[in-house]
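Asker: Take a look and give me a structure for this.
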Amino acid sequence: MGLIARTGLDRFNPAQGGARGMRIAATGLLILMAAVYLLARSQEAAGSPVWGYVRAFAEAAMVGGMADWFAVTALFRHPLGLPIPHTAIIPRNKDRIGDTLAAFLRDNFLIPTVVARRLRRVDVAAAAGRFLAQPPTGEGRLREGASRLAASVLESLDDERLGGMVKGAIAARLKALDVAPLLGQSLRAAIAEDRHVPLLDGIILWAGRTLEANEHLIREMVHNRAGTIMRWTGLDERLATAIVDGLYKLVAEMADDPGHPLRTKAEEGLATLALDLQYDPEMQEKVARLKAEIIANPAVAAWIDGLWQQARNGLLNAARDPQAALAGRFGEALRQLGETLQQDERLRATINQFARRAAVGAVAAYGDSIVRLVSDTIRGWDAQTVTDRLESAVGRDLQYIRINGTVVGGLVGVAIHAANAWL
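Answerer: Okay, here's the model as predicted:
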């Protein structure tokens, strides 16, 4: 019963009331025919031939109604509780019905070749493109549907293959990019607009801090290189102090004087570097080798992979949000994607191929599990509960069979009686 509740079979079926009403009507009609039969038998002795026809109709109607009642009842239970062979068909064959249904799903829907063949006739990418190019303007189901569609399109693409394509494209673009001239032009423009000054200031500040942090190393180096006489007289300490003070003074002068000769030399060096980056083949070759080494570094590959995953996750999160999926820049991007899907045949073919492979792969990997799930689920259902639910679902039409059997049986009885009377 717990499994029945989880599958939703214990919910109220709107057809149940209608089936009960039709059952009462069919049974009432059968009782009515019995009453008519008794009345016709009591009046037939009066000599009027009409009552003979009425009796024949009611008699045959009872036979037809009882036969159809037996047939309908035998589907779901034993008539009158008697264990008559070949009755209670559905409860006795519940497991076989589940196995048959599972086999039907497996043989007609969950075969990879069947799925692939049917999906070849379905242009998933074009349908998605049309939907995305003309998104729904209102809220509610349509927007949620568009959001789910966008997320499904993104999720249906093979992450490993598509991610490899994207990351490979990024790496190829980086390899094809001639970095040296761009760096040279950027450095030249920065020097022309004095945007290199903060860089020099930062270098000077860094030099001052480095000097302060390593002052003891300078004093130690002077002490180790000084002679015995200098150490004995203490001149090594005075020399080290003079060197350190001179360096501090140089750094301070460079920081305070924008026209300091060393700053000027540094600016001239930067200008020369900018020209070499733009026009010196040897310098450009050095930069190209350095760029190739950086791209080949595993850390850069991990960084590119992180960029792809962040972009993909961001798109999926945005697509799953029905309020944001079709709004703002992302909505415009979706519309552009829809137009591209409709116009670019190669992209559409690639996405359709991804969709087919995803569906076929899911069927190949999980088809047997789905079949077993259907079979095991039906096996786990309570037979009586399933019988009651099926009877309430199709019972209205089945009770019509009883009514029709009663009426048709009566008409056949009249026809037979008429034939006997005329012959």
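Asker: Please make it C-alpha for all contacts and neighbour counts, starting now.
Answerer: Fine.
Asker: which residues touch Asp70?
Answerer: Let me fix one detail, which is that residue 70 is Phe and not Asp. Neighbouring residues of Phe70 by Cα atoms under 8 Å, 6 or more residues apart in numbering: Pro79.
Asker: before we go on, could you also do this sequence so I can check it against the first one:
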Amino acid sequence: MIDADTRQADLRRMQLAALAVLLLALAGLALSVAMGGQGAWAWFKAFCEAATVGGLADWFAVTALFRHPLGLPIPHTALIPQGKHRIADSLAAFVRDNFLHPEALLTKLQVFNPAKRLGEWLASPAHQAQVTGTARTVALEALSLLNEESVRRAMGEFLVQRALSWNATATAASVLDVLTDEGRHQQVLDGALEKLRDYLATPEVRGLVAARLVKFSRAQWPKVTSVVDALSSVDKMADSLSDKLALQLVEEVQEALSHPEHTVRREFDAWIRSFISRLREDEVFAGDINALKDRVVQSQDVRSYLDGLWVEVRASIEMDIRRDDSALMRHLTQALAGLARRLGQDESLTQAINDHLLSAAGSLVSRMRHGVTEHIASTVKSWDDRSLVRQIELSVGRDLQFIRLNGTLVGGAIGLLLHAVTVWLKP
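Answerer: A predicted model of the protein is given here:
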């Protein structure tokens, strides 16, 4: 792009060239008059006279676009500064109607096929590296920002306030509703019963039960246990009893697992539904749960733990991102390559993305169209008159000087033609 100084120099050179040609025409006119204006000088005079008139007329026309010629407030001059508001509105309307028209934009976007172009672009490893490099830079900047004490404090306060306003009981009731509607609470019960069955079947548990039985009996009935010890071993009796108890419990649990209509299942289902109702209807119970939640959220220990956890997570993420063999960046590259393949092979995906982009673009253009138009108009109207004139003159002023040059030369040619007609018509 050519800078302002270069354009100013080009404009100045063309202005001097146009002025020089006009002065030559004036000098030629003066010379032809001084030489009597007869014979060949008459032809020269006709050329120079018409060239002077044409040059002056075009100088006036070009100058009148930007300012008052010779500083004289002649009507319909200084057209650009005088009509700045009208120009601003016209320019804004032109951009709106030709560049921001929804149908035109959407047609071009549809022909462009952005999803397919994106897939082709992402298929290049160099472009994948470009995207991951940008993502790496943005991620590091974001992590740096989030590490600022003020930002961390603000985020912490925001999360605390959100947690305090969260109705834990309503959420719990909704989650349990979903679980019970799909019967998943019975799956949870199955898992618990299986764990209990396996636990009861272990020798360690049976030994623990036997030891507890012996300890309890010796503490509660020392004389009886002494008599039993004399006849048989209390430990053996406890082992036998614990084995039978464990076996009975395992059988009971297995029966509950095998029968969908078992009493345990029905009672568990009734308890869950009762608990859901209590969460929704018992205001005291709900208040107690939410109060407990608030105490946990506001606990300094919890805040300190979460803050320390965030520091560790952030440091771990940052350390990975900074590595040349970053796992996150590697996964991102693989995801980009996979997306490129999908976009190249899956026409339905490409069409779906294009449809969403067209819908979003249409909505965006419709919302922004008026705002962009107003912004263009108000910006141009706010410009200083001199700045506006200078910018436009630097953009098109050089070409306008060619109008002055052409006007001078064409005027001279017309003068010669008119003089020839005059000579031809004379008797």
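Asker: Please state their TM-score.
Answerer: After superposition, the two chains reach a TM-score (TM-score structural alignment, normalised by the length of the first structure) of 0.56; 308 aligned residues with a Cα RMSD of 5.3 Å.
Asker: show me where the stretch 251-400 of the first structure has helices.
Answerer: Per DSSP state H, counting those that start in this stretch, the stretch 251-400 of the first structure carries helices over the ranges 261-279, 281-296, 298-320, 328-343, 345-380, 383-422.
Asker: Contacts for the third one next, please.
Answerer: In this structure, residues lying in contact with helix 298-320 of the first structure by Cα under 8 Å, 6+ apart are 147-148, 150-151, 154-155, 163, 166-167, 170, 294-295, 324-325, 330.
Asker: What's the match for His17 of the first structure in the second structure?
Answerer: Just to correct that, residue 17 of the first structure is Gly rather than His. When the second structure is aligned by TM-score structural alignment, the residue opposite Gly17 of the first structure is Ala9.
Asker: Which helix or which strand is home to the residue nearest the centre of the first structure?
Answerer: In the first structure, the C-alpha nearest the mean C-alpha coordinate belongs to Ser152, at 3.9 Å (Cα atoms, centre = their mean). Using DSSP states H and E, Ser152 of the first structure sits in helix 141-156.
Asker: hmm, back to that, out of the contacts of helix 298-320 of the first structure, which comes closest to Thr87 of the first structure?
Answerer: Arg148 (47.6 Å; Cα to Cα).
Asker: that older thread, compare the helices of the stretch 251-400 of the first structure and give me the one nearest Pro198 of the first structure.
Answerer: Between the helices of the stretch 251-400 of the first structure, helix 261-279 lies closest to Pro198 of the first structure; by Cα to Cα that is 12.0 Å.
Asker: Centre of the chain to the closest one, how far?
Answerer: Chain-centre distance of helix 261-279 of the first structure: 55 Å, with Cα atoms, centre = their mean, to the nearest Å.
Asker: try stretch 125-143 of the second structure
Answerer: Worked out by Cα atoms, centre = their mean, stretch 125-143 of the second structure lies 15 Å from the chain centre.
Asker: what's the answer for stretch 280-287 of the first structure, then?
Answerer: Distance, centroid of stretch 280-287 of the first structure to centroid of chain: 48 Å (Cα atoms, centre = their mean).
Asker: And stretch 15-32 of the first structure, by the same measure?
Answerer: Distance of stretch 15-32 of the first structure from its chain centroid, counting by Cα atoms, centre = their mean, is 47 Å.
Asker: And Phe104 of the first structure, what's its match in the second structure?
Answerer: Using TM-score structural alignment, Phe104 of the first structure lines up with Phe94 in the second structure.
Asker: Skipping its backbone neighbours, what lies nearest Leu183 of the first structure in space?
Answerer: Once flanking residues are discounted, Leu183 of the first structure sits nearest to Leu277: 6.8 Å by Cα to Cα, 6 or more residues apart in numbering.
Asker: what's near enough to touch the one you found?
Answerer: The contact partners of Leu277 of the first structure, by Cα under 8 Å, 6+ apart, come to 180-181, 183-184, 283-284.
Asker: now with 10 Å?
Answerer: 179-185, 187-188, 271, 283-287 (Cα atoms under 10 Å, 6 or more residues apart in numbering).
Asker: Check the alignment and tell me where Ala60 of the first structure lands in the second structure.
Answerer: So Ala60 of the first structure corresponds to Ala50, using TM-score structural alignment.
Asker: Spit out the contact partners of that match.
Answerer: 25, 29, 56, 407-416, 418.
Asker: most surrounded residue in those?
Answerer: Thr408 (29 neighbours; other Cα atoms under 10 Å).
Asker: Tell me the counterpart of that residue in the first structure.
Answerer: For Thr408 of the second structure, the aligned position in the first structure is Thr406, judged by TM-score structural alignment.
Asker: Leu29 is in contact with that match, correct?
Answerer: Yes: judged on Cα atoms under 10 Å, Thr406 of the first structure makes contact with Leu29 at a distance of 7.8 Å.
Asker: overlap in contacts of the two?
Answerer: 61-62, 65.
Asker: Of the residues you listed, which belong to helices?
Answerer: Residues from those lying in helices, with DSSP state H as the criterion: 61-62, 65.
Asker: Relative to Gly47 of the first structure, which of these is nearest.
Answerer: Ala61 (22.6 Å).
Asker: Please report the distance of the closest one from Met22 of the first structure.
Answerer: Distance, Ala61 of the first structure to Met22 of the first structure, using Cα to Cα, to the nearest Å: 17 Å.
Asker: Could you do Val412 of the first structure as well?
Answerer: The spacing between Val412 of the first structure and Met22 of the first structure, counted by Cα to Cα, is 23 Å.
Asker: Tell me which of Ala61 and Met22 of the first structure has more neighbours.
Answerer: Of the pair Ala61 of the first structure and Met22, Ala61 is the one with more neighbours under other Cα under 10 Å, namely 29 against 20.
Asker: Would you enumerate the residues in contact with that one?
Answerer: With Cα under 10 Å, 6+ apart, Ala61 of the first structure has these contacts: 29-30, 33-34, 37, 55, 67, 403-414.
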